[in-house]
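Enquirer: how would this look folded up:
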Amino acid sequence: MICNPYLPPYEYVPDGEPYVFQDRLYIYGSHDQANNPGFCVEDYVVWSAPCEDLSKWKYEGISYKRTEDPHNEDGAHALFAPDVVRGKDGNYYLYYCLDFLEEFGVARSSQPQGPFTFYGHVRRQDGSLLKEFFPYDPSVLIDDDGRIYLYYGFSAHFISGSFGKITPSPGCMVVQLEDDMLTIKTEPKVCLSCEDASCPPEHAYFEAPSMRKINDLYYLVYSSQSQHELCYATGRYPDKDFTYRGVIISNGDIGYRGNQKAVNYVGTNHGGLVGIQGEWYIFYHRNTHGLATSRQGCAERIVIKEDGAIEQVPVTSYGLRGKPFEGKGEYPAYIACYLERSDTQPKMSYGKDYKETEPYFFENRTENGLEHYIANIINNTKWGYHAFDLDKNVSIQLVLKGQAEGNISVCADREGDQQLGRMNINMDAEEWVPVAIDLQNPAGISNLYFFFHGTGSLNFKALIFV
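Expert: Model (predicted):
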């Protein structure tokens, strides 16, 4: 099934950079772990899918291990967000940073899926490493004229006090590389300032640059100072004169059609653009497990207008599918794109665990395998899907377990004004139980929101149309 998250639910690859090589879509990202409070605790892996069928994802295996970098033989540093580019020599080059080590490593492979072999560190002609302006979150572009550009930068001023002598970058930095893909040809300079006067402060550059050239326009996608959103700036040159254009996506739908309250638990965001068979998509990630970590990749279809503009798109459950699901069959809980409580909605802060007070997407390891569900559905929780193409007056089942008393209502809107069905619930179940609700809905495309009011807590595993 094509859905969000687009990879199997047991996989946690955030910071996704999508590229099409040889008619396959490849995803390069960092690698989180289910219910682990650390960022990027695993080695890099690669997944790919044929462009003609984005439901057929293939696990290509571990592409690069953190211990392969000679500066990290003990594995003490984590592999943060990478980027990959096909070089002029036909090889594939993986650019990465080891958390806060202040340097870029480069690995090389003859195949897009790897495995990659350590190649060197980004350096000057004299062999000294590029360390200025906090090397972090690399993005690489080989332009039509053969020039090679490396973008990077982390404009978080709090890090200067948290991590010793690290100096945050003043915006998105750019250097030009020699053909060896390692040696810098120009000194670092700012191509998009984090204090750009044309950009509202909350949308200014923060981290996660991702560069693409589309037609004759350069698109710099980045995570803003708000962190939950991916913004973009465009320019006619690869290294200067970028202009802020807007927000492409927020993983909490903040700003979409004026919305100011997140529809999901937000944290960081990072991703890039890709064209697949005539359509354009933005890749991003979401949080799970009540943590700022355990992030999963998602994607949405976008439209690039004639003037190069991209309007903000909403988070959906269907993602790369590009259209609503049919209101038939069974759908897992984990593809819900809405999850919130009406009285609280904290931003996921690193180092904090919100499982006691908030609902969350959860992976449970049992003797029969892995289960994925929404856990800790407590009073004033609402969750939902965007979207379904429904027949008139459908009947559904919610697969639930837990101890709770109250009611569940089903609505077509987030505010709960367009109620389609309601049921009372008095449950004390340690095993999964299907609970039926008849809906009074018109035929057509609709979001489905579920509201729980009551005491106790529930876990939700699946939605079934019957």
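
Enquirer: all contacts plus neighbour counts: C-alpha atoms, from now on.
Expert: Fine.

Enquirer: give the contact list for the residue nearest to residue 394 when sequence neighbours are not counted.
Expert: The shortest distance from residue 394 to any non-neighbouring residue, by C-alpha to C-alpha, 6 or more residues apart in numbering, is to residue 439 (5.4 Å). With C-alpha atoms under 8 Å, 6 or more residues apart in numbering as the criterion, the residues that contact residue 439 are 393, 394, 395, 396, 410, 420, 421.

Enquirer: state the distance from residue 439 to residue 419.
Expert: According to C-alpha to C-alpha, to the nearest Å, residue 439 and residue 419 sit 9 Å apart.

Enquirer: what touches both of the two?
Expert: Between them, residue 439 and residue 419 share the neighbouring residues residue 410, with contact defined by C-alpha under 8 Å, 6+ apart.

Enquirer: for stretch 402-414, buried residues please.
Expert: 402, 403, 404, 405, 407, 408, 409, 410, 411, 412, 413, 414 (16 or more other C-alpha atoms under 10 Å).

Enquirer: here's the other one to compare against:
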Amino acid sequence: MASSPFGPFKHGQIIKGIKGIDPSVFIDEDGQGYLFWGQGYAKGAKLTPDLMHIEGPVHDSLLTYEKDAFNEGSSIRKRNGIYYYVYASHIRHGESNCATLCYATATKPLGPYTYRGVIIDNWGSGKNLVNNHGCIQQINGRWYVFYHRPTHGSQTMRKACVEPIYFNADGSIDKVEMTTQGAAGPINPLQRMDAARACLMHGSVMVNLRRPKNDIPVEYLSDIQDGDDAYWKYFDFDQKNVKTFTCKLWGPNQPATIEIHLDSAKGRLIGKLNVAPMKGETAFTIHKTSVKAVLGKHAVVLVFKGHGQSGSHANAQAEPGSSLLSLEWFVFGKD
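Expert: Modelled structure (predicted):
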């Protein structure tokens, strides 16, 4: 117990009568508390007024692995008399990948619940992805979904992300996509973009971390190989008059070309950046190239090419299967 959500917490004890993972407490409008938990089969029970004990029976299988693709990560909210049970699900990518946040609804906190659909899917946010956990929450009159993506090159390291969500008249929630902008509006391309904010990656590319001595840790994209790509959504290019693209590469790199596309890996090509090989002579390099004029809102997609496929370094050969380069940031410019 504590008088603040930041603690200090005291008198911790195991609640008798429950066993499982990912506990979540929900307090209804009448002040009644409920505890939800479970893996594979969602469980729930009323809590005593002090929230320290179960009151009454445990309700088993509120949602099930087989029928509702329930894995774990219970979270309950209430809106307009409807209870929303948000959870991590394997419904899309196989039993070992609960990358999808699904939801079910009921008119009572302990159900019965009916599966309603997918809210967000973090598949593609990193090659070290294993699951997704989150919730929905209203803030200043707007509703959002909070979820996570992998980071630091590890399955156990996760970064919190947020996207706005929208309800239909029947109480259903429209599925939303992962973006880089999150709860904010489209991004100004003239502001520096950290590469680790990529919302979609294909191939071996992943978010990694370096820890400079006596400095702030820095995230970057690593393990990039020939043919990989990464997406950043969305940029507003109107009235920006961009003419150049500049990026920072960290550490050694092989001969490579970075193609700059709009909206998809095969979308409009607005520029190419040829990168000479570096064998560790310097800690980092800054590269710049011109780009074609762009208007409107677009995703920026970088496609990485190696093995001397194009550019002035066509005769230099990258080592097959090894990392081409590591990308720390990029920015568009007016000159």
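
Enquirer: between the contacts of residue 439 of the first structure, which has the most around it?
Expert: With neighbours defined as other C-alpha atoms under 10 Å, the most crowded of these is residue 410; it has 24 neighbours.

Enquirer: just tell me what that residue corresponds to in the second structure.
Expert: With TM-score structural alignment as the matching criterion, the partner of residue 410 of the first structure in the second structure is residue 260.

Enquirer: so who does its match touch?
Expert: Contact criterion C-alpha under 8 Å, 6+ apart gives 269, 270, 271, 272, 300, 301, 302, 303 as the residues in contact with residue 260 of the second structure.

Enquirer: now swap in residue 452 of the first structure and tell me
Expert: Applying C-alpha under 8 Å, 6+ apart, one finds that residue 452 of the first structure lies in contact with 377, 378, 379, 380, 381, 382, 406, 407, 408, 409.

Enquirer: then residue 220 of the second structure?
Expert: 194, 195, 196, 207, 208, 209, 326, 327, 328, 329.

Enquirer: go on, residue 450 of the first structure?
Expert: 382, 383, 384, 408, 409, 410, 411.

Enquirer: tell me which element it is part of?
Expert: With elements taken from DSSP states H and E, the one containing residue 450 of the first structure is strand 444-465.

Enquirer: report the buried residues of that strand.
Expert: For strand 444-465 of the first structure, the neighbour count (16+ other C-alpha under 10 Å) marks 445-465 as buried.

Enquirer: next one: stretch 280-295 of the first structure
Expert: Taking 16+ other C-alpha under 10 Å as the basis for neighbour counts, the residues of stretch 280-295 of the first structure that come out buried are 281-295.

Enquirer: from the residues you listed, which land in strands?
Expert: Secondary structure assignment (DSSP state E) places 281, 282, 283, 284, 285, 286 from those within strands.

Enquirer: quick one: what's aligned to the first one in the second structure?
Expert: The one in question is residue 281 of the first structure. For residue 281 of the first structure, the aligned position in the second structure is residue 144, judged by TM-score structural alignment.

Enquirer: measure that match to residue 113 of the second structure for me?
Expert: 21 Å.

Enquirer: and residue 214 of the second structure, by the same measure?
Expert: Residue 214 of the second structure sits 51 Å away from residue 113 of the second structure when distances are taken as C-alpha to C-alpha.

Enquirer: do the same with residue 199 of the second structure
Expert: Applying C-alpha to C-alpha to residue 199 of the second structure and residue 113 of the second structure gives a distance of 32 Å.

Enquirer: neighbour-wise, which of those two wins?
Expert: When residue 199 of the second structure is set against residue 113 and neighbours are counted by other C-alpha under 10 Å, the residue ahead is residue 199, at 23 against 20.

Enquirer: and the helices in the stretch 51-200 of the second structure, which stretches?
Expert: Shown for the stretch 51-200 of the second structure, the helices assigned by DSSP state H, counting those that start in this stretch span residues 65-68.

Enquirer: do a quick rundown of the strands in it.
Expert: When assigned using DSSP state E, counting those that start in this stretch, the strands of the stretch 51-200 of the second structure occupy the ranges 54-59, 70-79, 82-89, 100-106, 114-121, 135-139, 142-151, 154-164, 193-194, 200-202.

Enquirer: can you name every helix or strand that the shortest one contacts?
Expert: What it means is strand 193-194 of the second structure. With contacts defined as 3 or more C-alpha pairs under 8 Å, 6 or more residues apart in numbering; DSSP states H and E, the secondary structure elements packing on strand 193-194 of the second structure are strand 325-333.

Enquirer: what residues does the strand it packs on touch?
Expert: Taking C-alpha under 8 Å, 6+ apart as the rule, strand 325-333 of the second structure contacts 189-196, 219-225, 242-254, 256.

Enquirer: which of the contacts of residue 439 of the first structure are still contacts in the second structure?
Expert: Of the contacts of residue 439 of the first structure, the subset whose aligned partners also make contact in the second structure (criterion: both residues aligned by TM-score structural alignment, their matches' C-alpha atoms under 8 Å) comprises 393, 394, 395, 396, 420, 421.

Enquirer: residue 217 of the second structure contacts residue 152, doesn't it?
Expert: No. Look at residue 217 of the second structure against residue 152 with C-alpha atoms under 8 Å: they stay out of range, at 10.4 Å.
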